[in-house]
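In: Sequence and predicted model, in that order:
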Amino acid sequence: MSKGGRTFFGHPWGLATLFSTEMWERFSWYGLRAILATFMAASPAHKGLGMSQETAQAVVGVYGALIYLVALPGGWIADRILGARRSVFWGGFVIMLGHISMAIPVTTSFFVWLGLLLIISGTGLLKPNISVMVGRLYNEDEDGRRDAGFSLFYLGINLGAFFAPLVVGWLAAGDRWHLGFSAAAVGMALGLLQYVWGGRNLRGIGERPGIRLTPPERRRFGRLAGLGAAVTAAALGVWAATGTLTIDRLALAITIVILIVPVAYFAYILVGSHSLTGEERGRMKAYIWLFVAASIFWMIYDLAPSKLLFFAADHTRLSLFGLPIQAATTQSFNPLFIMIFVPVFAALWVKLGVRVSTPQKFGFALVMVGLSFVVMALAASLATGGRVSVWWLVLVYLIQVFGELSLSPVGLSVTTKLAPEAFKGQMLGIWFIAVSVGDAVGGQTGRLSHYLSDPAYYLVLAIMAIVAGLALFLFTRKLRVLMAEHYHAAAMPPIR
């Protein structure tokens, strides 16, 4: 870092640019997420899409899953074609177009689906690469400053996530859905303006791809991308022609594809030689169990913008401290608690060091998210007699945040530690696929509502998470041997 010039809380001024850009991008993302499910489930008379709540839950789940899945190709495009800096700009631009598409106040759903597709594509370019640029603001020997810089960057994420549901939810009240979508578009536009205006402070970081594609490789990539798009379009066209294509079935098909991705990837790592040592193979076997545990966690945790949002809208008295709130406002509880408790948990992990192992932290996270749904089961039982206090959801989100702060930052750390040398650069993408799997499967759990009451639904998922958490506690010793775990987990906050 240069000694002179302006600083941002003691950090390179370029962090201010990336902080603001990410804050506004997260404002747009969490703002849309706070009203998307209720918009889809609202009847046409209320200017919604008229879906069942189960279908809306499946769509929101797949939407969230694809957001994390496309981070892999988005990172590759930056590394080989555009460079991180241009990837962030074009990603933000495409995201903005997506929100503008959704803001068009027409009755057809075409612009909604187009908007979601654009937002998914743009986020794949922006999300992984802006984090890369934050890391490159620091010299290689500035680990402590880099961690502190990421903590500030993470604050920007949660500021955007906190304010977005408040603003977008208020604007969208009274069936003004497209006005809410417009606020998300304005947020991304402000982020882009900040990014371009502050670009000179980035000191050339990310301007060129790491290993640019050669002309033959570029032509081959173009042919493969075109072929893939054509095959996908043809398959969807044939499916539509049969008259059996529905939103529910498409969401299920995408979920199956998402589930296949990690299975194929782990098989590729373990079956091939790749010059893996015996210790590396052992670590990967342990990591698979942690991956499954994380997927179960996110399956429940990321039901916030669908199942829990519907509960807020349909079964709670929407009032806090005597003030009326919107259902979307409940989506601000989570980032508020995260900002409060991140410093506490970061200090806790440093103090505990290796005395509490990664499997134990994951086990605690699963028990916490399971207990949160035990609370939901109680709230849902009480709600059969009328609306309940919104403070039930406050308690649920508080418990869940204790789980997230025990799993998300630790998961990032353990992924880098357990990755085989041959796959170091790819494994963080695999960690985010755990979120993708969890979101997709969580969306499909809405189908259980056809067979279970709401209290039973929450209780089944709670038992699944708690049993998985207890299993991790039970097999902690064996997993630690496989992991050769003798290090301090990083205290950096999670980045989502």
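Out: Nice, I can see it. Numbers count the residues shown, from 1 in each chain.
In: hey, let's count contacts and neighbours off CA atoms from now on
Out: Will do.
In: hey, where'd the helices end up in the stretch 201-350 of the chain?
Out: Applying DSSP state H, counting those that start in this stretch to the stretch 201-350 of the chain gives helices spanning 215-241, 247-271, 278-301, 309-315, 333-352.
In: Of those helices, give the one that comes closest to residue 95.
Out: Distance to residue 95, taken as CA to CA, is lowest for helix 215-241 among the helices of the stretch 201-350 of the chain, at 20.0 Å.
In: Let me know which of the helices of the stretch 201-350 of the chain is the nearest to residue 393.
Out: Comparing the helices of the stretch 201-350 of the chain by CA to CA, helix 309-315 comes nearest, at 7.7 Å.
In: ok, and here's another one to check against it:
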Amino acid sequence: MSDFNKQKIVDSVPQTGFFGHPKGLFTLFFTEFWERFSYYGMRAILVFYMYYEVSKGGLGLDESLAFSIMSIYGSLVYMSGIIGGWLADRVLGTSKAVFYGGILIMFGHIVLAIPGSLATFFISMVLIVLGTGLLKPNVSSVVGEIYSMEDNRRDAGFSIFYMGINLGAFISPLITGEVAKTSFHLGFGIAAVGMFVGLLVFMLTKKKNLGLAGTIVANPLSPTERKKVFTTFGIALVLIAILVAITIPAGLLTFESFIALVGILGIGIPTAYFITMYRSPKTTAEERSRLIAYIPLFIAAVMFWAIQEQGSTILASYADKRTQLEFAGFSISPAWFQSLNPLFIIVLAPVFAWFWMKLGKRQPTIPQKFSIGLLFAGLSFLVILLPAYFGGTDSLVNPLWLVLSYFIVVLGELCLSPVGLSATTKLAPAAFSAQTMSLWFLSNAAAQAINAQLVKFYSPATEMVYFGMIGGASIVLSIILFIFAPKIQGFMKGVR
């Protein structure tokens, strides 16, 4: 997208009206609020639904397999953002991508809400994966479009947007976690309603609040390219269908082989994207330098999300089986712990936004913020190994240990995640704006693809080693990143 079009979009958006920010932030804030309400409400009970016995309303899968499926599902959700970003950049524009994505997510949750078989479960997962891939990276890209590159409100705006994400993520597990005691499917139905409300908010307010934001296709396909691309897509889909039809009966495509395949894709796809964007003739010399700076940030993000995303797998099981949930006759749902992360972000996000604004040019650089984020992530895992060290792995743990672990990782998340969103919009090559945002979310995909292998090593017997090794690796990477932060900053060519 040209600088002229970028400025044209900014000029079309009312620049005040939502806490001193562009009016379009209202639309994007509440669209993402309801989408995240939907997604995290479902995710808070999904792993329990998989490994709980059929007699308790679950699918009765092995617990280790449920962890791996959960990680692979999370990886594919973010991996599909590549397709969503490409479609937005070259065919649909980000606004239409957000709308169509919301439709697919809503239907995915509706399928989950209807009692069915394991096959029905996987159909719902496919719908949600594709829908989130269309919506998630593109709604964040639109946030970047409503601010000019020189606007000092930009980082603070992303922090406010991030608070909206977490407000939805905080409320939904409290509701679905309680409802799931009666029926998992009713909880999934509530998630479907949340996505429907988000679609209504987007459609009713976008024209007035967003102006041209999301409507301009950054790098549209020519008629010749369009025919070639869609022919290729069609052939690819047919070949995939044939391969699936052959490999499943032959016993070649199993859960284990599919998990391994996603692990390869989780690392291979972002690598291919970096190379493609770097070598593209549409990428300028200055943009290439910024891409080089983006690589260590991406690696740091993978390490961070590998820890943070285990909140829905290992720590969810820890809450369910290792934590004291009964107090004076009152029973806590293990799904409620999924609300801790967003709760702390809601409380602390405004503080961090104010703090960065207050520091102005004296605030830490982007690489330094990332290194601080990694440090806190590592500490959050070291904290959770202490109960086993002091009391063994047989007794139930005081829930405050889990609360402390979630609190520490949130401190790291607020140093890394909203800063990473903002940095991505600044460092992205102009011809790959939405796709670079998809690349940012691929850091989460890579992390969860790695997690699908890591979670197999967790058990109460290996608890201390598991948390200690992963937490220690994060702290070591934090120190390395901090040492090289000035060098990385130099490659950013003036971006702070």
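Out: Perfect, I can see it now. Please read all numbers here as calculations on a predicted model, not as lab measurements.
In: And the TM-score between them?
Out: Comparing the two superposed chains by TM-score structural alignment, normalised by the length of structure 1, the resulting TM-score equals 0.87, with 483 aligned residues with a CA RMSD of 3.1 Å.
In: circling back to that earlier point, nearest approach to residue 360 of structure 1 belongs to which of the helices of the stretch 201-350 of structure 1?
Out: helix 278-301 (10.6 Å).
In: got the buried residues for that closest one?
Out: 280-287, 290-291, 293-301 (16 or more other CA atoms under 10 Å).
In: for stretch 70-84 of structure 1, same thing?
Out: For stretch 70-84 of structure 1, the neighbour count (16+ other CA under 10 Å) marks 70-72, 74-84 as buried.
In: Just these: which are in helices?
Out: In this view, those that belong to helices under DSSP state H are 71-72, 74-77, 84.
In: Touching, residue 319 of structure 2 and residue 334? I think so.
Out: Yes: judged on CA atoms under 8 Å, residue 319 of structure 2 makes contact with residue 334 at a distance of 5.3 Å.
In: hang on, the earlier thing: now the ones in helices among the buried residues of stretch 70-84 of structure 1 as CSV including distance to residue 219 of structure 1?
Out: Below are these laid out as CSV (distance: CA to CA, whole Å):
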residue, distance to residue 219 of structure 1
71, 22
72, 20
74, 18
75, 19
76, 16
77, 14
84, 21
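In: and which of these is nearest to residue 379 of structure 1?
Out: Using CA to CA, residue 71 comes nearest to residue 379 of structure 1 of these, at 36.2 Å.
In: From residue 296 of structure 1, how far off is that closest one?
Out: Residue 71 of structure 1 sits 20 Å away from residue 296 of structure 1, going by CA to CA, to the nearest Å.
In: Next: residue 86 of structure 1.
Out: From residue 86 of structure 1 to residue 296 of structure 1 the distance is 35 Å (CA to CA).
In: And for residue 379 of structure 1?
Out: The gap separating residue 379 of structure 1 from residue 296 of structure 1 is 22 Å, by CA to CA.
In: In structure 1, what residue spans correspond to strands?
Out: In structure 1, the strands defined using DSSP state E lie at 7-8, 11-12, 316-317, 319-320, 323-324, 388-389.
In: The ones you listed: which one's closest to residue 113 of structure 1?
Out: In terms of CA to CA, the element of the strands of structure 1 nearest to residue 113 of structure 1 is strand 316-317, at 30.0 Å.
In: with structure 2 superposed, average distance for that closest one?
Out: Superposed on structure 2, strand 316-317 of structure 1 shows a mean distance of 0.9 Å to its aligned residues (mean CA distance after the TM-score superposition for structure 1).
In: Give me the range in structure 2 that that strand lines up against.
Out: The alignment of strand 316-317 of structure 1 onto structure 2 (TM-score structural alignment) spans residues 323-324.
In: Distance from that stretch to the middle of the chain?
Out: Put simply, stretch 323-324 of structure 2 sits 28 Å off its chain's centre (CA atoms, centre = their mean, to the nearest Å).
In: Identify the residues contacting it?
Out: Residues outside stretch 323-324 of structure 2 that contact it (CA atoms under 8 Å, 6 or more residues apart in numbering) are 396-399.
In: cool, stretch 184-200 of structure 1 as well?
Out: Contact partners of stretch 184-200 of structure 1, identified using CA under 8 Å, 6+ apart, comprise 14, 17-18, 20-25, 27-29, 31-32, 89, 92-93, 95-100, 103, 168.
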